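A.B. asks: no sequence on this one, just coordinates:
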């Protein structure tokens, strides 16, 4: 059954000895009034927030990777083709599905925060609040980048409280995100025991906050959050690039020091697996979404990321393969923030703050390229802010293929550049008759949600 925007479903998860934190399984739905009475019950609500993230990231590629210019879409029809070729309507199921999954996860976070005072352990109380606010912030950050202004819900509401369904200017939502993430930075621990390694840490909170600042062009604030992560005190001991690029995505070597935050999955574990791994294969629903010829050509011959990211013969994604898993039940984690991302964000913030590129730009950029066995940049060849900016965005494109980053990078560029890139990409992939109007850089508000709101939720301009 589809979840409504504000369905406050809270899942109780059984605590069992397990390989992964999210092996803890849903066993029943709870009535709010009879739960969240103590520390242990609130913690199960926190785990339900992570369970919500599993649902969101299992399908996020349908709005991001499919839309972006890394992939070509051949013979895509229905809602798939509508997303790929910029003709999506308010009735598109993928647009609705993401919205509902994200708001359901927000509702779970709000329930945890509502009952946070029932936690009697002071340390755990801080951890739980930090985790819930991180997850809520992550969902809102994604929602406003995908849909623009959305309802801002920071407390549980009744299903018929239609006034709360109104859209709030994204500037106000960004303010809430920053406030919540600053709390998460203060409250979340630097690390967790191995059995709970999936949980939010201080470093993850700093990196997500830095990405928010970067999106808002608050480069000085972004650099402040990133400096501890890429600096000598953390680097190497807490975070570092995995020497093997392919190992980042292997089910056998997940959650290395490369990972600041990932959504965890486990195959054959009663619903804890992902489906996106299978959907990208030759038999999956997204089998016609492949690395475009132009994207493949961006990689240098020596670049080891190429073989991990896609199949050179057919262009299919090979980054998330779990060959022993059942269909749509794979165990690959989805990396949300990696150390490579922190390095490239630091390079970008440094570049935007300097008159011309410095070693603060080149050193982290070249560290990512060295792991990839790609040629190194030098200041002589990268001597303007514009040249360095282009190199950093190109590196992000190469590094994060099929990780849902490219679309978000496109929408935070200046609008004219983004539209030029997308239109050129459409021409190069055999779709010269399609041009991208500015309003399609965000998706329509789902018509189902507008109807449920009794008209309080308004559509994005030009989608009416």
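C.D. replies: All right, it came through fine. Being a predicted model, the structure only gives us computed values, none of them experimental.
A.B. asks: For the rest of this, base every contact and every neighbour count on C-alpha atoms.
C.D. replies: OK.
A.B. asks: And the biggest helix by length in the chain, what does it pack against?
C.D. replies: If you go by DSSP state H, the chain has its longest helix at helix 122-147. Contact here means 3 or more Cα pairs under 8 Å, 6 or more residues apart in numbering; DSSP states H and E; on that basis helix 122-147 packs against helix 39-59, helix 93-114, helix 170-187, helix 202-215.
A.B. asks: who's in contact with the residue lying closest to residue 275 once chain neighbours are set aside?
C.D. replies: Of all residues not flanking residue 275 in the chain, residue 328 sits nearest, at 3.7 Å (Cα to Cα, 6 or more residues apart in numbering). Shown in contact with residue 328 (Cα atoms under 8 Å, 6 or more residues apart in numbering): 273, 274, 275, 276, 277, 278, 279.
A.B. asks: Now do the longest helix of the chain against helix 39-59, angle only.
C.D. replies: Orientation check (axes from the mean of the first three to the mean of the last three Cα atoms, to 10 degrees): helix 122-147 against helix 39-59 gives 20 degrees.
A.B. asks: how many degrees apart are helix 122-147 and helix 202-215 in direction?
C.D. replies: Calculated by the same axes, to 10 degrees, helix 122-147 forms an angle of 30 degrees with helix 202-215.
A.B. asks: how about the helices of the stretch 251-400 of the chain, start to end?
C.D. replies: Ranges of helices in the stretch 251-400 of the chain, per DSSP state H, counting those that start in this stretch, are 276-279, 293-298, 305-309, 339-353, 359-372, 385-399.
A.B. asks: With residue 172 as the reference, name the closest of those.
C.D. replies: Checking the helices of the stretch 251-400 of the chain against residue 172 by Cα to Cα gives helix 339-353 as the closest, at 23.2 Å.
A.B. asks: Show me the contact partners of the closest one.
C.D. replies: Here helix 339-353 makes contact (Cα under 8 Å, 6+ apart) with 207, 210-211, 214, 219-220, 222-223, 226-227, 229-230, 239-241, 257-260, 357-358, 360-365, 368, 385, 388-389, 392, 396, 399.
A.B. asks: What about residue 461, how many residues nearby?
C.D. replies: The tally of other residues near residue 461 (other Cα atoms under 10 Å) stands at 10.
A.B. asks: before we move on, what about residue 130?
C.D. replies: 27.
A.B. asks: Could you pull up the residues touching the spatially closest residue to it that is not a sequence neighbour?
C.D. replies: Among residues not flanking residue 130 along the chain, residue 184 sits closest, at 4.0 Å (Cα to Cα, 6+ apart). Residue 184 sits next to 129, 130, 131, 133, 134, 202, 205 when contact means Cα under 8 Å, 6+ apart.
A.B. asks: export the residues you listed to a markdown table and tack on distance to residue 88?
C.D. replies: Converted to a markdown table, the contacts of residue 184 look like this (distance: Cα to Cα, whole Å):
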| residue | distance to residue 88 |
| --- | --- |
| 129 | 37 |
| 130 | 36 |
| 131 | 34 |
| 133 | 31 |
| 134 | 30 |
| 202 | 38 |
| 205 | 33 |
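A.B. asks: here comes the other one, which I'd like you to weigh against the first:
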């Protein structure tokens, strides 16, 4: 089947959330594949090839466009909604899709009924390869562009390499083997690129981020807050190596590499990374780019740069509810609600629970109604132009994740007593009693896994934890049995199906 594509130009605004909520706008001109067939190929528009990517300013704008690829576009969500909410959080037993309002993808994903034709599966593939395409074009052009300062050129190159590798990592976690495209290609070339094995993909993404560290900055001025830092690169490498040490790659040599990069981040606390004194401070738009290591940038104001994740996970409130907003919700919490299993996993007195989930609200009729829903990213009193316009950034990776991953590595090495204080630091902030430094490695593993679930609830972390620990089959099947759901899963369900459009166009083998 012949690949089809169009040569329409599209505008992709570059952005960073800055002091005073200003925006840095950049314009990019790209030819794109149709929605159904895209590895996002070589730009075909002659203006793009001959006139753009020729000055330092244009490269700066293009790099901003790579960041923008992670953000909500045309009200279909960005990486936060698609990769971290729908494909990850909803996949886990943290959510419970109770009713199917029409043909909703969240229901299929939560009940493991998704197929290669599920729209959300297509979106994951398209969004990641869109970012990769933008990055490939910049990296193919940047050498020929004169810069006043070589360090700035290397910074832009490093940011772009990081973002491309990050997009590949998300593809790997969701689809396993995927085509590795590291340069612009023609439509004819694209259909002949095979899926690449996981070991090669891990080598690519880790080597790309390792190489990017030198060109990145430790910190940026106010107008450039949100760019990738050295700490973000080390933290992401820690996550990638730790993931690769688990299922399905099971590369034990990655543990020491994870430990080294995570430790580098920890050594920068107080200078380059900050541990928030209060859990509530982590999820306020006023604190964007203050506590998290790498964030998806959002800004309100009707500029298509806001988040709609908060609207996805909350009920429709009544006008007297403190969380009410006239543009508040997409779905009822009766359709897609937080599971009772997650709520029960919080210990008595855990300060994180009321800041993360609620179980009742004031309905539109003024009466108290009951449902389990996330409030972590929803701020009282914020007035929006539309439900896709929430200003709060989304944390791709937090410092707390670095601390808990480091503790996990220490425990895996047999040094449980050294691992416990890292968990206790987070438990203390949550108002909980400390773990004993004399506990066994097995007991610590159980405690750590529980801690990660509640600390990162709603952030798209837990499902990938379950997979790399290879306990998702047991956890999900038990949850389904407890709820009398008529399904069971196997390790084949750890990955999504390759989109049907890609099977038809490129002839890829399907995941089992």
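C.D. replies: Good, I have the coordinates. Only a predicted model underlies this, so the values are computations on that prediction, with no experimental measurement involved.
A.B. asks: Would you pull the TM-score for this pair?
C.D. replies: The TM-score (TM-score structural alignment, normalised by the length of the first structure) is 0.91; 447 aligned residues with a Cα RMSD of 2.4 Å.
A.B. asks: Out of the contacts of residue 328 of the first structure, which comes closest to residue 377 of the first structure?
C.D. replies: Within the contacts of residue 328 of the first structure, the smallest distance to residue 377 of the first structure is 33.9 Å, found for residue 277 (Cα to Cα).
A.B. asks: Next up, the contacts around the counterpart of that closest one in the second structure.
C.D. replies: Using TM-score structural alignment, the partner of residue 277 of the first structure in the second structure is residue 310. Counting by Cα under 8 Å, 6+ apart, residue 310 of the second structure touches 329, 374, 375, 377, 378, 390.
A.B. asks: Give the burial count for the fifth one, as a bare number.
C.D. replies: Residue 378 of the second structure sits with 24 neighbouring residues when counted by other Cα under 10 Å.
A.B. asks: That one matches what in the first structure?
C.D. replies: Match for residue 378 of the second structure (TM-score structural alignment): residue 321.
A.B. asks: Contact partners for that match?
C.D. replies: Counted by Cα under 8 Å, 6+ apart, residue 321 of the first structure has contacts 250, 277, 278, 332.
A.B. asks: How much space separates it from residue 250 of the first structure?
C.D. replies: 8 Å (Cα to Cα, to the nearest Å).
A.B. asks: list the residues that contact both of those two?
C.D. replies: In contact with both residue 321 of the first structure and residue 250: residue 332, using Cα under 8 Å, 6+ apart.
A.B. asks: what do we get in the second structure for residue 378 of the first structure?
C.D. replies: Aligned partner of residue 378 of the first structure by TM-score structural alignment: residue 436.
A.B. asks: Number of residues surrounding its match?
C.D. replies: Around residue 436 of the second structure there are 13 residues (other Cα under 10 Å).
A.B. asks: just the one 10 residues further on next, same as before
C.D. replies: Counted with other Cα under 10 Å, the burial measure for residue 446 of the second structure works out to 10 neighbours.
A.B. asks: Give me the buried subset of the contacts of helix 339-353 of the first structure.
C.D. replies: Among the contacts of helix 339-353 of the first structure, the ones that count as buried by 16 or more other Cα atoms under 10 Å are 207, 210-211, 214, 219, 222-223, 226-227, 229-230, 239-241, 257-260, 357-358, 360-365, 368, 385, 388-389, 392, 396, 399.
A.B. asks: Quick one: map residue 362 of the first structure onto the second structure.
C.D. replies: Matched by TM-score structural alignment, residue 362 of the first structure corresponds to residue 420 in the second structure.
A.B. asks: List the contacts of the residue nearest to that match when sequence neighbours are not counted.
C.D. replies: Spatial nearest neighbour of residue 420 of the second structure, excluding adjacent residues (Cα to Cα, 6+ apart): residue 437 at 5.8 Å. Residues in contact with residue 437 of the second structure (Cα under 8 Å, 6+ apart) are 416, 417, 418, 420, 421.
A.B. asks: for the residues you listed, which one is nearest residue 217 of the second structure?
C.D. replies: For those, the nearest to residue 217 of the second structure is residue 421 (29.7 Å; Cα to Cα).
A.B. asks: Would you quantify the distance from the closest residue in space to the closest one that isn't next to it in sequence to residue 445 of the second structure?
C.D. replies: Once flanking residues are discounted, residue 421 of the second structure sits nearest to residue 437: 7.7 Å by Cα to Cα, 6+ apart. Computed with Cα to Cα, the distance linking residue 437 of the second structure and residue 445 of the second structure is 13 Å.
A.B. asks: What of residue 474 of the second structure?
C.D. replies: 16 Å.
A.B. asks: Spell out which residues sit in contact with the spatially closest residue to residue 487 of the second structure that is not a sequence neighbour, please.
C.D. replies: For residue 487 of the second structure, ignoring the flanking residues on the chain, the nearest one in space by Cα to Cα, 6+ apart is residue 480 at 6.8 Å. For residue 480 of the second structure, the contacting residues are 486, 487, 488, by Cα under 8 Å, 6+ apart.
A.B. asks: which of those residues count as buried?
C.D. replies: Of the contacts of residue 480 of the second structure, these count as buried by 16+ other Cα under 10 Å: residue 488.
A.B. asks: now the first structure: which of the contacts of residue 480 of the second structure match?
C.D. replies: Among the contacts of residue 480 of the second structure, the ones still in contact in the first structure (both residues aligned by TM-score structural alignment, their matches' Cα atoms under 8 Å) are 487, 488.
A.B. asks: Tell me the one of the contacts of residue 480 of the second structure nearest residue 119 of the second structure?
C.D. replies: Of the contacts of residue 480 of the second structure, the one sitting nearest to residue 119 of the second structure (Cα to Cα) turns out to be residue 487, at 21.6 Å.
A.B. asks: residue in the first structure matching that closest one?
C.D. replies: Checking TM-score structural alignment: residue 487 of the second structure goes with residue 434.
A.B. asks: so that match sits in a helix?
C.D. replies: No - using DSSP: H, G, I helix; E, B strand; the rest coil, the assignment for residue 434 of the first structure is coil, not a helix.
A.B. asks: Can you tell me how far it is from residue 341 of the first structure?
C.D. replies: For residue 434 of the first structure, the distance to residue 341 of the first structure - Cα to Cα - is 32 Å.
A.B. asks: again, but for residue 189 of the first structure
C.D. replies: 21 Å.
A.B. asks: for residue 433 of the first structure, same thing?
C.D. replies: 35 Å.
A.B. asks: about what we covered before: against the second structure, where does the longest helix of the first structure fall?
C.D. replies: The alignment of helix 122-147 of the first structure onto the second structure (TM-score structural alignment) spans residues 150-175.
A.B. asks: Alright, I will stop here.
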